[in-house]
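1. Turn this into a model:
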Amino acid sequence: MSKSYLESHPDENGYFGKYGGAFIPPPLVEPFAEITKEYQKLKNDPEFIAELKYVRKHYQGRPTPISYAKNLTNHCGGAKIFLKREDLNHSGAHKLNHCMAEVILAKKLGKTKVIAETGAGQHGVALATAAAYFGLECEIHMGEVDIKKEHPNVVRMKILGANVIPATHGLKTLKEAVDSAFESYVPQADTALFCIGSVVGPHPFPMMVRDFQSVVGFESKEQFLEMEDKLPDAVIACVGGGSNAMGIFSGFIDDEDVALIGVEPMGRGVNLGEHAASLTYGEEGVMHGFNSKMLKDADGEPAPVYSIGSGIDYPSVGPEHAYLNEIGRSKVGLCTDEEAVDAFYKLSQLEGIIPALESAHAVAYAMKLAREIGPDKTILVNLSGRGDKDIDFVVENHPIPNAKF
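-> As a prediction, this is how the structure comes out:
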């Protein structure tokens, strides 16, 4: 019997085809080898699995439901749109799925502290939540621009007991937060675990975060079959690093009739520095310890990027996304800032659900696709987070529409 895709990818060195691997400084080789060894042991450990199941059911509130977006579907005309409601996961996004597991791993490794980067603040809030639950110290690095933009999440992290450290160099956004977190982690590797917030970074994190997020996909598959008695025609999620997308894709990756579409941020234009569409415009390159598709400047360095969604303005993408796209198993969709804001308001006013700006990219693309593929088709969107964190920023910069659509 042949192995499933998830069982056979990545290879033992963390490669998905030519993408992935671990390009790390010598002081981190041993700590990352220890993390890999412990994870391989833990993922099949009945005690670990039981603890994670308990936490997900009795603390996180899993399984999250799938909602049929009837009003949005009627507005768009065409395919039926369904939403996997990760906004209802405790702390408001999908991020807690891997954060709770990563903090359990940290405890098993004897660590007393967790360190991470965050863009929109959802990963930072989730890790601070998990650290509080399990009694570990928490240090979160966040770009100075994002700290101002995502103020509600910064307050939440601090209330939860995290130490929030601003990244003040470069563009002061997600890439710089990752730089800052790595720099802080190196001298603390003996006592701390760097809990990477997406399916990026050196092996084993792209695999590990995908596995922890796969609960979204497996729940979705079972729920959708129960609701519709068939699989969706398309599964859509936004892609920055790509954890929410790999999470929901995991449940359908062996079902070749289900289209997998990762939606990248086109921001405000096609010029370098105006978007963060790494799969669309990037080329192969190593950044933050892994090889993937990457947006580069004229010197071959990571290019400046931009998106209205702070969680997806990253100049690279998870290596598994680069691989799936290259072999033709996944497709790329594009969404501008303007389209994301439109979807933000439409979902809010038609369905009573305020989405995160990142998730609104996936909703916007689903609205376009629904009109194209017809009423006998179905689309499942990973609504990866709620928009509480974004409301002040959106209203200040994009006035609330006066009437329902």
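2. rest of the way, CA atoms for contacts and neighbours
-> Will do.
3. Show me how far stretch 216-228 is from its chain's centre.
-> For stretch 216-228, the distance from its own C-alpha centre to the chain's C-alpha centre is 20 Å (Cα atoms, centre = their mean, to the nearest Å).
4. Can you list the buried residues in it?
-> Going by neighbour count (16 or more other Cα atoms under 10 Å), the buried part of stretch 216-228 is 216-221, 223-224.
5. didn't residue 181 look like it was pressed against residue 124?
-> No. Counting by Cα atoms under 8 Å, residue 124 is not a contact partner of residue 181; they are 11.8 Å apart.
6. which one's the longest strand in this structure?
-> Secondary structure assigned by DSSP state E gives strand 259-267 as the longest strand of the chain.
7. Quick one: list the elements packing against the helix or strand that that one is followed by.
-> The helix or strand immediately downstream of strand 259-267 is helix 278-281, counting by DSSP states H and E. In terms of contacts (3 or more Cα pairs under 8 Å, 6 or more residues apart in numbering; DSSP states H and E), helix 278-281 is packed against strand 290-294.
8. one more time with 6 Å, if that's ok
-> Helix 278-281 is packed against no helix or strand, with contacts defined by 3 or more Cα pairs under 6 Å, 6 or more residues apart in numbering; DSSP states H and E.
9. list the buried ones in that helix?
-> 278-280.
10. Can you name the residues in contact with the next helix or strand after it?
-> Next in sequence after helix 278-281, counting helices and strands by DSSP H and E, comes strand 283-287. Outside strand 283-287, the residues that touch it by Cα atoms under 6 Å, 6 or more residues apart in numbering are 291-294.
11. Give me the contacts around the longest strand of the chain.
-> Strand 259-267 is contacted by residues 234-239, 274-277, 307, 330-337, 362 when judged by Cα under 6 Å, 6+ apart.
12. quick one more, to check against the first:
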Amino acid sequence: LGSALGAHPYPMMVRDFHKVIGEEARAQALEQSGRLPDTVMACVGGGSNAIGIFYPFVADKEIRLIGIEAGGRGHKLGEHAARMSGGSPGVLHGSFSYLLQDEEGQVGLTHSVSAGLDYALIGPEHAWLHDEKRAEYVSASDADALAAAKRLAQTEGIIPALESSHAIAEAIRRAPSDAGKVYIVNVSGRGDKDIDIYRENMPELDS
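-> Next up is the predicted model:
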């Protein structure tokens, strides 16, 4: 369905079409654990999978919503795609949101090991959730995402998309201090498409 970007009503349409993700996750949490989760996490490029899983939980103020952006390989413009920490308000494709841009307002270069997170603008509803302090946005580096993907594959037999691996990395980072908490982590894609990148970054896979 594309990302949660563009002029109104397109971000709203994408959110409403994707909210089935959160509705199903909510129902499954109640069925499997008998309660709602403490935290919901999702990777954020333009933000479609994240807004889809967040939206049905927005009214539940006790549930933490955490979006994970691409921290890439450094903090300079062109080395990451972390709009919330490295960007500023700007307009792109009809959306006013947080944008990676230079001092003259030109759209900045981005980088991520994951193509799906490698984008200069974040969806406007995520900007609103951030500004209202309803959702938190952090970043995971390329290295952290790759390590998280490897760990999930080895422990659960699931090869995640590199996009999703950023959210998995944040869950792994937080888990030791959140004993007993219930997480929902949106593994929003399969890693089949990323096999060549995994092999390039994990030479041990070919040994």
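13. I'd like the contacts of strand 283-287 of structure 1 as JSON lines, with distance to residue 40 of structure 1 and neighbour count appended.
-> Formatted as JSON lines, these follow (distance: Cα to Cα, whole Å; neighbours: other Cα atoms under 10 Å):
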{"residue": "291", "distance to residue 40 of structure 1": "22", "neighbour count": "26"}
{"residue": "292", "distance to residue 40 of structure 1": "23", "neighbour count": "29"}
{"residue": "293", "distance to residue 40 of structure 1": "27", "neighbour count": "26"}
{"residue": "294", "distance to residue 40 of structure 1": "29", "neighbour count": "28"}
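14. The longest strand of structure 1 against structure 2, how far on average?
-> Averaged over the aligned pairs, strand 259-267 of structure 1 sits 0.3 Å from structure 2 after superposition, using mean Cα distance after the TM-score superposition for structure 1.
15. Buried residues, that strand. List them.
-> Judged by neighbour count using 16+ other Cα under 10 Å, the buried positions of strand 259-267 of structure 1 are 259-267.
16. against structure 2, where does it fall?
-> Counting by TM-score structural alignment, strand 259-267 of structure 1 pairs with residues 64-72 of structure 2.
17. Quick check: end-to-end length of stretch 45-56 of structure 2?
-> With Cα to Cα, to the nearest Å applied, stretch 45-56 of structure 2 spans 19 Å between its terminal residues.
18. Next: stretch 185-202 of structure 2.
-> End-to-end distance (Cα to Cα), stretch 185-202 of structure 2: 24 Å.
19. so that stretch corresponds to what in structure 1?
-> So stretch 185-202 of structure 2 sits over residues 381-398 in structure 1, by TM-score structural alignment.
20. and if you look at stretch 153-161 of structure 2?
-> Under TM-score structural alignment, stretch 153-161 of structure 2 corresponds to residues 348-356 of structure 1.
21. which one in structure 2 is aligned with residue 281 of structure 1?
-> Per TM-score structural alignment, residue 281 of structure 1 is aligned with residue 86.
22. Which residue is the nearest non-sequential neighbour of its match?
-> Closest residue to residue 86 of structure 2 apart from its sequence neighbours, by Cα to Cα, 6 or more residues apart in numbering: residue 100 at 6.7 Å.
23. now the strands for structure 2?
-> For structure 2, the strands defined by DSSP E cover 39-43, 64-72, 88-92, 95-99, 135-141, 183-185.
24. I'd like these as a markdown table, with distance to residue 173 of structure 2 appended.
-> Compiled in a markdown table, those are given as follows (distance: least, Cα to Cα, whole Å):
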| stretch | distance to residue 173 of structure 2 |
| --- | --- |
| strand 39-43 | 12 |
| strand 64-72 | 12 |
| strand 88-92 | 27 |
| strand 95-99 | 25 |
| strand 135-141 | 10 |
| strand 183-185 | 12 |
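25. Quick one: closest of these to residue 156 of structure 2.
-> Residue 156 of structure 2 sits nearest to strand 183-185 of all these, at 14.0 Å, using Cα to Cα.
26. ok, residues contacting the closest one?
-> Defining contact as Cα under 6 Å, 6+ apart, one finds that strand 183-185 of structure 2 is touched by 37, 39-41.
27. Now rank the residues you listed by neighbours and give me the top one.
-> Neighbour counts for the contacts of strand 183-185 of structure 2, by other Cα atoms under 10 Å, peak at residue 41, which reaches 27 neighbours.
28. aligned partner of that one in structure 1?
-> Alignment note (TM-score structural alignment): residue 41 of structure 2 maps to residue 236 of structure 1.
29. Residue 129 of structure 2 too?
-> Here residue 129 of structure 2 is matched to residue 324 in structure 1, going by TM-score structural alignment.
30. Perfect, that will be all.
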